[in-house]
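In: sequence below, structure please.
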Amino acid sequence: MSKKKIIKIISVIVGVIAVFIIGTLITYNVMLSPVSKDTTSITFEIPYKTTSIEVLESLKDSNLIKNVTAAKIYMKLNKITNIQAGIYELNKAMSTGEILKSFKDGKVIDDEITVTFVEGKRMPYYVDMIAKNFNYSSDEVNALLTDKEFLNELITNYWFISEDILNKDIYYPLEGYFFPDTYNFRKEASLKEIVLTLINGLAKKLAPYKKEIENSGYSVHQILTLASIVELEGVNDESRSGVASVFYNRLKDGWTLGSDVTTYYAVKKDFSSELTKEDLDTCNPYNTRSNCVTALPVGPICSSGLESIVATINPASTDYYYFVADKNKKTYYAKTQSEFNAIIADLKNQGLWYVYN
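Out: The predicted model follows:
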């Protein structure tokens, strides 16, 4: 082989390597660039003893960084080994480097407020809690929660939020999309920041179950809808997977769910009120006690806890179509209406029948 040919081959190899290196560097820098130009503040919490990889995965789930691997490489190259726990004020216009530097420097928020949201509550509860704890009126909160531009931003930015929330029959577009938990906020947090924190709470909880949801045959919206019913119908965490299985069996066979809690939501009554026959027969996209709805309601009826969501994603395998709980919170299951009626009669005879106050 001539010297000229050898030089030519070496040049080609060097060129290919150079192109690969340049391409890799460009990709690396793109992966470290900001997710968007949105400068809206987002409260991000790093709990004590959280590992670096857990922090990076949480950032990715919250749509604050583009790529976990690129972030890990950045940390190694820049010798970022100490991430301080605390509450940080971030935004999507920050690069991965800027975010990680703020963690390294420990730029935590001092002026914070802690708010606890409980499971099984409807959207008006969240509106009231936000208005009560921050300097916003209920009207201002509701205005943001129904703003079409904001809702479309959420649909674009979050894998689990779809156009289902824009259905005109839904009472509150984001019902069921706030995760009930204890959060730390800046005292002067913007409304958008508060709402995104609640949605990011759900994002973190759903992330480990993304593939299971995608393989379930149900949309995320449907999963959250059924989970909200399981949240209110299940008397404790142990009963939720069984309750979920009953509803899945009914859906599979084209039955109505027959859930009173959906009727309460449909007619906008709280659980201290009694349902009338007119309420039960109301033809409403939420009311599964009527014959108008033989599938899932149009949307969630409350915000579910993690146990109800997991039970809905991974229900028990049963052939039951009915359930009832006694006053001691023990749940009984039945395959037929006659079995169900017999259980109720037995509970009443034993003084175990649960009576709503």
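In: please make it C-alpha for all contacts and neighbour counts, starting now.
Out: Will do.
In: so residue 269 is in which element?
Out: Assessed by DSSP states H and E, residue 269 sits outside every helix and strand.
In: for it, give its distance to residue 195.
Out: Distance of residue 269 to residue 195, computed by C-alpha to C-alpha, to the nearest Å: 25 Å.
In: which of those two has more neighbours?
Out: Neighbour tally, residue 269 and residue 195, criterion other C-alpha atoms under 10 Å: the higher count belongs to residue 195, 21 against 14.
In: the more buried one in helix, strand or coil?
Out: Local secondary structure at residue 195 is given as helix here, using DSSP: H, G, I helix; E, B strand; the rest coil.
In: run through the residues that contact the closest residue to it other than its chain neighbours.
Out: Beyond its immediate neighbours in the sequence, the residue positioned closest to residue 195 (C-alpha to C-alpha, 6 or more residues apart in numbering) is residue 178, lying 7.9 Å away. With contacts taken as C-alpha atoms under 8 Å, 6 or more residues apart in numbering, residue 178 has the following neighbours: 195, 198, 199, 201, 202, 303.
In: second chain to compare with the first, below:
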Amino acid sequence: MNEEKNSNDFEKKHTNLGKKISLSIIAILIVLGIFIFILGHQYVKESLKPLNPKDKELIQVQIPMGASDKKIGSILQESKIVKSGLVFDYFVNSHNYSGLKAGYYELSPSMSLQKIADKLKKGGTAQPLQGKYGRLLVREGDNIDEIAQSVEQSSEYSSADFKKLMKDTDFLNQLKKKYPKLLGSAFKAKNRKYVLEGYLYPATYNSQKNVTLKQIVNQMVAKTNYEFSPYFKEIKKQNLTVDEAITLASFIEHNHVDKKDQEKIAGILYNRLNSNLPLEVQSSIRYANGKVSGQKLSKKDYDADTPYNLYKNTGFPPSAINNPTVKSLDSILNPKDMTTFYLAYSVNMNDKKVKYYNSDKDVDDLIGNDSVMR
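Out: Next up, the predicted model:
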């Protein structure tokens, strides 16, 4: 009996010990699982952000034909465009991005996953975008000084060669004669930094070794004429010159916001013009002073005596401040919310969210703030 009792006690103790060990293991696994989940969630959260918001260097990336979303994510990670290729794959699938296209792209670590996915959905170029004697890319919102840098990178011509051509009176007059409806009003404006600012359409152009610099510029102006000429009648109907419409469109282009906000900002520009108020576009001052987007403006900049200072001068500046797309021009011709009578706006540079105001006083405290644009 005693032996049987001892045997039962031993079995109970053994069973209890086994249960304790099992529970301990389960508890450890649960804690470990929670820890892994938190780390994983944090990793995904961080990977959904731009890899490096301050690094705006454009890196050429080639996406091959037939590449899966997973493969594309891997290429982007290896190219140091995104933090995690797997998270990029998760993002495009969870946001229903289908049909990402092959081609050459210029992407930067500062781009959001959404912006990268949008570009990949739109499609790349069949030829490389970087390197000598190939394809020259004019980006949306580039001005002539920025295009000059692209010319030097992607052709046999220097930045100085390009800027010299932009001042070549004989060449400019040839273009005016070829495209009188497009360029006529631009030649009437005084104190322009460049006559062709606003008329070099954002696109990819042939810059191979056998193509002259004049031919490259001709391609750009011809593309502008092709894209903008369907709007000439509507521009005239709205009592604008082609140059005035393109100038307003360049302000819209600078902000890089969606179509809905573009049209509302257009409404604000018209409200200010109709009220004889200065347009107060910061980007125009930056253009005059050669400062890049987001670069802080000083009191000296705001007080500068230049026709591009739209805080001191009413009406239009001498020219556009960049080369806009047809999307921005269409927004200028279809403004929204003018009856609400917004007079000011601010654009957050980080998330591109736009705020609207009924008076300048509501936005004056944002002047000079690096996180907003106007």
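In: report the TM-score for the pair.
Out: Once the chains are overlaid, their TM-score stands at 0.61 when taken by TM-score structural alignment, normalised by the length of structure 1; 235 aligned residues with a C-alpha RMSD of 2.4 Å.
In: quick one on the thing from earlier: Three-state assignment for the aligned partner of the residue nearest to residue 195 of structure 1 in structure 2, please.
Out: By TM-score structural alignment, residue 178 of structure 1 lines up with residue 200 in structure 2. Residue 200 of structure 2 falls in the coil class when you classify it by three-state DSSP.
In: out of the contacts of residue 178 of structure 1, who's the most crowded?
Out: With neighbours taken as other C-alpha under 10 Å, the top of those is residue 303, carrying 31 neighbours.
In: look up how far residue 180 of structure 1 lies from that residue.
Out: Between residue 303 of structure 1 and residue 180 of structure 1 the distance, using C-alpha to C-alpha, works out to 7 Å.
In: shared neighbours of those two, anything?
Out: Residues touching both residue 303 of structure 1 and residue 180 (C-alpha under 8 Å, 6+ apart): residue 119.
In: leaving out chain neighbours, which residue sits closest to residue 60 of structure 2?
Out: Nearest residue to residue 60 of structure 2 in three dimensions, chain neighbours excluded: residue 106, at 4.6 Å (C-alpha to C-alpha, 6+ apart).
In: and what of residue 300 of structure 1?
Out: Residue nearest to residue 300 of structure 1 in three dimensions, not counting chain neighbours: residue 225, with 3.8 Å by C-alpha to C-alpha, 6+ apart.
In: quick one: map that neighbour onto structure 2.
Out: Correspondence of residue 225 of structure 1 to structure 2, assessed by TM-score structural alignment: residue 247.
In: if I look at its match, how far off is residue 309 of structure 2?
Out: Between residue 247 of structure 2 and residue 309 of structure 2 the computed distance is 14 Å (C-alpha to C-alpha).
In: identify the contacts common to the two.
Out: Residues touching both residue 247 of structure 2 and residue 309 by C-alpha under 8 Å, 6+ apart: residue 317.
In: tell me, what residue is most central in structure 1?
Out: Among the residues of structure 1, the smallest C-alpha distance to the mean C-alpha position (C-alpha atoms, centre = their mean) belongs to residue 202, namely 2.8 Å.
In: ok, residue 205 of structure 2 - contacts?
Out: Residues touching residue 205 of structure 2, when contacts are defined by C-alpha under 8 Å, 6+ apart, comprise 135, 136, 137, 138, 216, 219, 220.
In: out of those, who's the most crowded?
Out: Among those, residue 136 has the most neighbours (other C-alpha under 10 Å), with 26 neighbours.
In: for the helix or strand containing residue 92 of structure 2, which helices and strands make contact with it?
Out: In this assignment (DSSP H and E), residue 92 of structure 2 forms part of helix 85-94. Counting contacts by 3 or more C-alpha pairs under 8 Å, 6 or more residues apart in numbering; DSSP states H and E, helix 85-94 of structure 2 packs against helix 69-78, helix 113-122.
In: onto which residues of structure 1 does that helix map?
Out: When structure 1 is aligned by TM-score structural alignment, helix 85-94 of structure 2 has no counterpart there.
In: the stretch 1-150 of structure 1: helices as residue ranges?
Out: Per DSSP state H, counting those that start in this stretch, the stretch 1-150 of structure 1 carries helices over the ranges 3-32, 52-61, 68-77, 96-105, 123-133, 138-145, 148-157.
In: that older thread, of all the helices and strands packed on helix 85-94 of structure 2, which one is nearest residue 194 of structure 2?
Out: Residue 194 of structure 2 lies closest, by C-alpha to C-alpha, to one member of the helices and strands packed on helix 85-94 of structure 2: helix 113-122, at 29.9 Å.
In: okay, angle between that closest one and helix 85-94 too, please.
Out: In this structure, helix 113-122 of structure 2 runs at an angle of 70 degrees to helix 85-94, with axes from the mean of the first three to the mean of the last three C-alpha atoms, to 10 degrees as the basis.
In: what does helix 113-122 of structure 2 correspond to over in structure 1?
Out: Counting by TM-score structural alignment, helix 113-122 of structure 2 falls onto no part of structure 1.
In: out of the helices of the stretch 1-150 of structure 1, nearest to residue 250 of structure 1?
Out: Counting by C-alpha to C-alpha, residue 250 of structure 1 lies closest to helix 123-133 out of the helices of the stretch 1-150 of structure 1; the figure is 27.3 Å.
In: would you map the strands across structure 1?
Out: Secondary structure of structure 1 by DSSP state E: the strands cover 42-46, 86-90, 112-116, 182-186, 322-325, 331-334.
In: just put those strands in JSON lines and tack on distance to residue 256 of structure 1.
Out: Formatted as JSON lines, the entries for the strands of structure 1 read as follows, by distance: least, C-alpha to C-alpha, whole Å:
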{"stretch": "strand 42-46", "distance to residue 256 of structure 1": "41"}
{"stretch": "strand 86-90", "distance to residue 256 of structure 1": "45"}
{"stretch": "strand 112-116", "distance to residue 256 of structure 1": "35"}
{"stretch": "strand 182-186", "distance to residue 256 of structure 1": "35"}
{"stretch": "strand 322-325", "distance to residue 256 of structure 1": "12"}
{"stretch": "strand 331-334", "distance to residue 256 of structure 1": "16"}
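In: out of the ones you listed, flag the one nearest residue 6 of structure 1.
Out: Across the strands of structure 1, the minimum distance to residue 6 of structure 1, taken as C-alpha to C-alpha, is reached by strand 86-90, at 53.9 Å.
In: what packs against the closest one?
Out: For strand 86-90 of structure 1, the contact count by 3+ C-alpha pairs under 8 Å, 6+ apart identifies strand 42-46 as packing neighbours.
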